[in-house]
Structure formats: C-alpha cells, structure tokens
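A.B. asks: I'd like to go over a predicted model; first the sequence, then the structure.
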Amino acid sequence: MIAINFPAPDFKIVNEAGKELIFDRFRKKYVVLTPEEWVRQNFLNYLVKTLLYPQSLIGIEKEILLGEMKKRFDIVIYNREMQPWMLVECKEMNVPLSQQTLEQVVRYNMVIPAAFLTITNGVNTFCCTYSSGQQWRFLEELPGYPERS
C-alpha cells in the first residue's frame, strides 16, 4: 500500500438546485460532488501539486469499449508522446479496494495499455506494473513522471 499525504484542498464548491458541485479544473466545469468525485479530485490534486505530473497530460473519465460495453475510466496520465502511461481507478472512501477493483483496471488496460495501473479510495492506494514474466508487481510508491518515454 502507498501512503498518500494529500495537499490541503483548495476546491471551488457551490450549491446549485440542492446539489453540491465541485469545479473540476481538468475538465474546466462544475461536476456533481459525489464521494467518488471527492476522491478523484483529491488524487488529481496530489498528482499535480505533490508529484508534479503535468496537468495538461491528464485525462478524466474517458470512454472506452470493453467488447460491446461502454465504460469510463477515471484518470489516464499520458506520457509526453501522448501515449497512456498510467491508468487510475478511483472508488469512494468507504468502498474497500479488492481483487475485483484491480481486475477492473486490468480490463481497462487491455483496451488502453499503460505501464502503470493505480487504484485508490483516498485511504488506500496501490500501484502496479508488469515485471518480467508478465507478472504484476506492486510498487511501494507512485512513480515519478517520466521526462522522456
């Protein structure tokens, strides 16, 4: 498990028609503030402010096809050549991360191959990559963003 020290939140939150909305600076719009969205926004904040991942190379809620099913993954971080480098699946804080959560992001990785797969619920975070012999290897920390691919 990877320990994450999230930066202090500096989000713009508004109430509109009885719903709490948070400004997503990546999508440049207000979105409904669900428990999963809270985790996603805090994790994005950590990637950009603490790990210094380039905000311009991060995609949010991109749609993919798994067979005939349309799915959306939470976060993709691209390398400088605009190839997927890391996929991130977020769950709300009270949802335990399980084998099923990892299998979900592995399925997404079959469609969008990335070097790193990360799952987080804001409390627990795991990141893995392929090691030799096509085995997943869990990392002790999130990788630094590559200057070159």
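C.D. replies: Received it, and whenever you're ready, just let me know what you need. Numbering: from 1, shown residues only.
A.B. asks: okay, CA-based contacts and neighbour counts for the rest of this
C.D. replies: Will do.
A.B. asks: where do the strands sit along the chain?
C.D. replies: Here the chain has its strands, by DSSP state E, at 13-16, 19-24, 29-32, 58-66, 69-78, 84-90, 116-120, 125-131, 135-138.
A.B. asks: before we go on, here's another structure to hold up against the first:
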Amino acid sequence: MEQLQPLNLPPYPFKISDSNGQLTLFDEIRKKHLVITPEEWVRQHFVQYLINQKKYPKTLIKLEGGVKLNGMARRTDIVVFNPAGEKILMVECKAPSIAINQKVFDQVARYNITHKIGLLAVTNGLQHYYCAVDFNNQNYQFIEDLPEYGSSEKP
C-alpha cells in the first residue's frame, strides 16, 4: 500500500482500501468511497478536524459545493452552515505540495464575493491560515485559530 503523507492535523482512523492499486477512503459526509488524491487527503483530514476538535456538526458540513463566478462554475472545498442554513465558514484545501500564497488567498476572496462568509480558512494540510471578514468595514483580520462551533468567540 502506498504511503500517505502525514499532515499537520490529528490522524484519523479512515476506512482506507486498495481498489485495483488505487487507494480509496470512505467519505462520511458524502457517504461514498473516494480516490485519495493529495487534495482529498487534506480535505478529509480537515473535515475530521472540524468535527472532532472544533465540534462542528457533520450534518452542517457541505463538501465540494458549486459556485458561479463570472459565469464560470467553480467548486468550494468545504462550507459549514449554522442551523438556520447560513454559511459560517469556508475552507479552501490544497495539496501539501501547493504553497499557500497570495494566489490561493485571492481565489478564496473571489469565491467569497459570492458567498459572503465571515470566517475563512486556507490549508494545505501542513499550514493553516484563518481570517475573519468584516463586511461592514470591508476588511479582514488573520486570527490564530478557528473558534469552536457555537462558541460566542468573535474574532
């Protein structure tokens, strides 16, 4: 079995299988087996981090949702909702080999023009960046960590 890259996230006991030489894992959000690409490996770990460490309910997490941007279809990696159906967190996942740079932040900012979500995260599994968006003052602030789900913590 191919060695999967350790990430800067807690390890999880994924249900991994080898299907004709391709590693797959069971995605408990989408309820299906997926081929493990480097980006999917990061996405699955970050989802588990949200559920297990930050207490985000898995029923309020949507993976790979569609968004139209300048008439083109794009996909958001992870969007989390509150019980009222409002989007509260968007996460952009990259493969560990992809540097988190201005281009990646620009991509998330473009997606957020449509979504208007107050909390953003960018990760390649090794580095994680979080920021709070203030739409009233049209600025954002990097924050040290994601708040736990339901906490009154306002960045």
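C.D. replies: Received, thanks. Only a predicted model underlies this, so the values are computations on that prediction, with no experimental measurement involved.
A.B. asks: care to give me the TM-score?
C.D. replies: The pair, once superposed, lands on a TM-score of 0.91 when counted by TM-score structural alignment, normalised by the length of the first structure; 145 aligned residues with a C-alpha RMSD of 1.7 Å.
A.B. asks: ok now do the residue nearest to the spatial centre of the second structure, which residues does it touch?
C.D. replies: For the second structure, residue 91 is the residue whose C-alpha lies nearest the centre (C-alpha atoms, centre = their mean; 3.3 Å). For residue 91 of the second structure, the contacting residues are 76-79, 120-123, by C-alpha atoms under 8 Å, 6 or more residues apart in numbering.
A.B. asks: and residue 67 of the first structure, by the same measure?
C.D. replies: Going by C-alpha under 8 Å, 6+ apart, the list of residues near residue 67 of the first structure is empty.
A.B. asks: what's the counterpart of it in the second structure?
C.D. replies: Applying TM-score structural alignment, one finds that residue 67 of the first structure aligns to residue 70 in the second structure.
A.B. asks: roughly how far apart are the residue mapped onto residue 118 of the first structure from the second structure and residue 72 of the second structure?
C.D. replies: In the second structure, residue 118 of the first structure lines up with residue 121, judged by TM-score structural alignment. Distance of residue 121 of the second structure to residue 72 of the second structure, computed by C-alpha to C-alpha, to the nearest Å: 23 Å.
A.B. asks: who's more crowded, those two?
C.D. replies: Comparing residue 121 of the second structure with residue 72 by neighbour count (other C-alpha atoms under 10 Å), the higher total belongs to residue 121, at 21 against 7.
A.B. asks: surely that one and residue 132 touch.
C.D. replies: No: between residue 121 of the second structure and residue 132 there is no contact under C-alpha atoms under 8 Å: 9.0 Å.
A.B. asks: out of the strands of the first structure, which comes closest to residue 97 of the first structure?
C.D. replies: Among the strands of the first structure, strand 116-120 comes nearest to residue 97 of the first structure, with 7.2 Å by C-alpha to C-alpha.
A.B. asks: distance from the closest one to the second structure after superposition?
C.D. replies: Its aligned residues in the second structure lie a mean 0.5 Å from strand 116-120 of the first structure after superposition (mean C-alpha distance after the TM-score superposition for the first structure).
A.B. asks: which outside residues touch that strand?
C.D. replies: 39, 85-91, 97, 101-102, 105-106, 109, 125-130.
A.B. asks: switch the cut-off to 7 Å
C.D. replies: With C-alpha atoms under 7 Å, 6 or more residues apart in numbering as the test, strand 116-120 of the first structure has contacts from 85-91, 102, 105, 125-129.
A.B. asks: for residue 41 of the first structure, the count of nearby residues, please.
C.D. replies: Neighbours around residue 41 of the first structure, by other C-alpha under 10 Å: 21.
A.B. asks: err, residue 42 of the second structure, not the other one
C.D. replies: 26.
A.B. asks: so what corresponds to it in the first structure?
C.D. replies: Matched to the first structure by TM-score structural alignment, residue 42 of the second structure sits across from residue 39.
A.B. asks: which ones are touching its match?
C.D. replies: Applying C-alpha under 7 Å, 6+ apart to residue 39 of the first structure gives the contacts 90, 92, 121-122.
A.B. asks: quick check: of these, which has the highest neighbour count?
C.D. replies: residue 90 (25 neighbours).
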